[in-house]
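Asker: Any chance you could fold what I've pasted below:
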Amino acid sequence: MRSVIEAAQALAEGHLVAFPTETVYGLGARADQAQAVAQIFAAKGRPSDHPLIVHVADAAAAAHFAAELPPVAQRLMQAFWPGPLTVIVPRRTGLAAEAAGGQDSIGLRCPAHPVAHALLQAAAALGVMGVAAPSANRFGRISPTTAAHVAREFADQPELLILDGGDCNVGIESAIVDCSRGKPVLLRPGALERAAIEAAAGEPLHDRDKAAPRASGTLAAHYAPRAKVRLMSAHALRTALELLGPDEARQAGLAVYLRTVPPPTKMVVRRMPSEANAAARELFATLRALDDEAGIRLIWVEAPPEDSAWDGVRDRLTRAAAA
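Answerer: Sure, this is the predicted structure:
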């Protein structure tokens, strides 16, 4: 396995490094160097105005990139850092503009994964105070939750340094809360439930509005496999499967990902865990596995429950189906 010290040195020299976090694997570059950040956009095929999240080792490093840390942001950082929560705060003028997609605000997160944390600390010792890192995949596609996913995604870039930290134990990207405009606004759900975030914030979360800053992973279509995803209620999925039958399903290149619907025979089937965190942990790996099945062109997915514990999973599947 490539070493953390080797990876930190590569970041300091302006190279790309893929590394694990507890959410998904990230494709990172030093956030304070425009040329380094530009490599992320080029490798992913990502629009340069779509902002990146800057990963930091601690709150002191976050303050390096922030013009200010509003009180609500500080409360959320205290409650959930290190962990799967990103706060958007006013950006320090003249710093990390490219990573912020040209906006006056910036997204900051302190990851909990021990490899990520060790990397950020080692990089900071070399003068790299933050690492801009979106998910280590092609833009708009399924996020990687293992080092093998990253290696396959960037097989055409064998020079990419990949730190292997095992499977990601959260499995979907961080929740994002905008704290830059005087009220906390939930821009993207994650594994943390809304009620828990509101309790730590000490005030209700507002819903996204037209004035919200752009943020990672919030486009209508995202997280998508090559196969077309269709999100269906349990009743609609059960009815459609009964009408279609296994022979037609094979001809259509259909796979199904279900939770409560009885699994049909002679079809490519994956079962969704009944518990939200377990489903989140397996979601992207399952979509990748179905996408890799020979001949699969369609993936029918049973819609998750409506309760808030499933908000993050439902968000990712809704965006995957919109692609």
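Asker: From here on, just use CA atoms for contacts and neighbour counts.
Answerer: OK.
Asker: Isn't residue 177 up against residue 188?
Answerer: Yes: using Cα atoms under 8 Å, residue 177 is in contact with residue 188, at 7.3 Å.
Asker: More neighbours: those two, which one.
Answerer: Taking other Cα atoms under 10 Å, residue 177 and residue 188 do not tie; residue 177 has more neighbours (28 against 23).
Asker: this one as well, want them side by side:
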Amino acid sequence: METNYWQIDQQQVGQSQAIEQAAALLQQQQVVAFPTETVYGLGADATSKQAVDKIFQAKGRPADNPLIVHIANREQIKEYVTSIPAHAEKLIEAFMPGPLTVILEHNGTIAKNVTAGLSTVGIRMPDHPVARRLIEVSGLPLAAPSANQSGKPSPTTAKHVYDDLNGRVAGIVDGGPTGVGVESTVLDCTQDIPVILRPGGITKEELEEVLGTVMLDPALAKTGDKPRAPGMKYTHYEPEAPLWLVKGDAAFFQAKIDQYREQGYKVGVMVSKELATQLQAETIKVCGSQADLTQVAVQLYDTLRAFKISDVDIILCESFPEQGVGQAVMNRLTKASSRIVRN
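Answerer: Next up is the predicted model:
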């Protein structure tokens, strides 16, 4: 398959012929990758099983892993759900457009392979001019998981998408690098007290400022149940080399580097700029600052993708505080890791 590639200036998105061309492919039941404020998504008509099947084929994604439906305006939500509870209305008002996905009971208009047979659907309104314009011009709700091969780190640039999916999708819309860096927060709004199914770009603390009380789903720690939201069940975000999370101070981290070196491993290190100054290793990649976990989130996937298996055998990665967006960062790193090394 030939993959069309368009580069779009966000300031001129309203006059872009590329948007028209990409939207036409979507209307023809093809899949097209596009930027959002979180990561790049791989979009298809959410009302067409045939179109959505092509997402699963392109990604190699398990069929029981539900997809999120992307819309261009808040009013569209009513077209796909049975009702919108009062607490969900507050969230929609506060955080849409933005990196929040609300889980609601659907009315059957969304294709069954989008919802993985569940009675609920996740809906969000991206805060990105290219994404919203593409949805508007196509006239379609777009089912859109991250535009990467299943299991790999999510893409935050069009180059990441091209590396993973060139020849497997109909088109890639390059709208520049994304801003948030980690996926949307997924919140189950079908219960009296909303439940976070996936931490993301909107923090638990921000949600609680609006609602008062929000719960974190205990199932985030489990892998055996049928997933109710993307990212809950399967291993995700894995770099080319095995990633081991290190929980300990700088001295412990350095001791582990030395130990694995002596065992014959080529060791790569993924850490904050503060810890990087205290370590000695052949390959050190900095993913941000301990003082700004938002920056770590933005650089997370790009840093994971920077490690090549030709250069390292294992990646030792710093653990970060699970506060604010750090909760999303550690959720992704835990899913990406194959081992946790503790002090």
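Asker: Show me what residue 208 of structure 1 lines up with in structure 2.
Answerer: Counting by TM-score structural alignment, residue 208 of structure 1 corresponds to residue 217 in structure 2.
Asker: List the residues that contact its match.
Answerer: By Cα atoms under 8 Å, 6 or more residues apart in numbering, the contact set of residue 217 of structure 2 is 195-197.
Asker: just checking, what's the longest helix in structure 1?
Answerer: When structure 1 is parsed with DSSP state H, its longest helix is helix 234-252.
Asker: Enumerate the positions of that one that are buried.
Answerer: Neighbour counts over helix 234-252 of structure 1 (16 or more other Cα atoms under 10 Å) mark 234, 237-238, 241, 246, 249-250 as buried.
Asker: so how far is stretch 97-112 of structure 2 from its chain's centroid?
Answerer: A distance of 16 Å separates the centroid of the chain from that of stretch 97-112 of structure 2, by Cα atoms, centre = their mean, to the nearest Å.
Asker: so how far is residue 68 of structure 2 from the residue lying closest to residue 45 of structure 2 once chain neighbours are set aside?
Answerer: Distances taken as Cα to Cα, 6 or more residues apart in numbering put residue 142 closest to residue 45 of structure 2, at 5.0 Å, once the chain neighbours are dropped. Distance, residue 142 of structure 2 to residue 68 of structure 2, by Cα to Cα, to the nearest Å: 8 Å.
Asker: More neighbours: those two, which one.
Answerer: residue 142 (30 against 27).
Asker: Map the more buried one onto structure 1.
Answerer: By TM-score structural alignment, residue 142 of structure 2 lines up with residue 131.
Asker: That match and residue 54 touch, don't they?
Answerer: Yes: between residue 131 of structure 1 and residue 54 there is a contact at 5.3 Å, judged by Cα under 8 Å.
Asker: Quickly list what's touching both of the two.
Answerer: With Cα under 8 Å, 6+ apart, residue 131 of structure 1 and residue 54 have common neighbours residue 31.
Asker: Please give me every residue in contact with the alignment partner in structure 1 of residue 65 of structure 2.
Answerer: Applying TM-score structural alignment, one finds that residue 65 of structure 2 aligns to residue 50 in structure 1. Residues in contact with residue 50 of structure 1 (Cα under 8 Å, 6+ apart) are 100-101, 214-216.
Asker: quick check, nearest of the residues you listed to residue 149 of structure 1?
Answerer: residue 216 (20.0 Å; Cα to Cα).
Asker: shouldn't residue 164 of structure 2 be in contact with residue 151?
Answerer: No: at 11.2 Å, residue 164 of structure 2 does not count as touching residue 151 under the criterion of Cα under 8 Å.
Asker: which residues of structure 1 fall in helices?
Answerer: Counting by DSSP H, the helices of structure 1 are 4-12, 34-44, 59-65, 71-80, 114-125, 147-153, 194-201, 234-252, 276-292, 311-322.
Asker: between those helices, which gets nearest to residue 266 of structure 1?
Answerer: Closest among the helices of structure 1, using Cα to Cα: helix 234-252, at 5.9 Å.
Asker: Just say helix, strand or coil for residue 341 of structure 2.
Answerer: strand (DSSP: H, G, I helix; E, B strand; the rest coil).
Asker: ok, the closest residue in space to it that isn't next to it in sequence to residue 297 of structure 2 distance?
Answerer: For residue 341 of structure 2, ignoring the flanking residues on the chain, the nearest one in space by Cα to Cα, 6+ apart is residue 246 at 4.8 Å. Distance of residue 246 of structure 2 to residue 297 of structure 2, computed by Cα to Cα: 18 Å.
Asker: more neighbours, those two?
Answerer: With neighbours defined as other Cα under 10 Å, residue 246 of structure 2 and residue 297 compare such that residue 297 has more, 26 against 21.
Asker: Correct me if wrong: that one contacts residue 324.
Answerer: No: checked against Cα under 8 Å, the pair residue 297 of structure 2 and residue 324 is beyond contact range at 10.8 Å.
Asker: After alignment, which residue of structure 2 pairs with residue 179 of structure 1?
Answerer: Per TM-score structural alignment, residue 179 of structure 1 is aligned with residue 189.
Asker: and its match, how many neighbours?
Answerer: 24.
Asker: Tell me if I'm right that it and residue 87 touch.
Answerer: Yes: using Cα under 8 Å, residue 189 of structure 2 makes contact with residue 87 at a distance of 7.5 Å.
Asker: can you tell me which residues contact the nearest residue to residue 237 of structure 1 once chain neighbours are set aside?
Answerer: Nearest residue to residue 237 of structure 1 in three dimensions, chain neighbours excluded: residue 302, at 6.6 Å (Cα to Cα, 6+ apart). If you count contacts by Cα under 8 Å, 6+ apart, residue 302 of structure 1 has them with 231-234, 237, 257-259, 261.
Asker: List which of those residues are still in contact in structure 2.
Answerer: Retained in structure 2: 231-233, 257-259, out of the contacts of residue 302 of structure 1 (criterion both residues aligned by TM-score structural alignment, their matches' Cα atoms under 8 Å).
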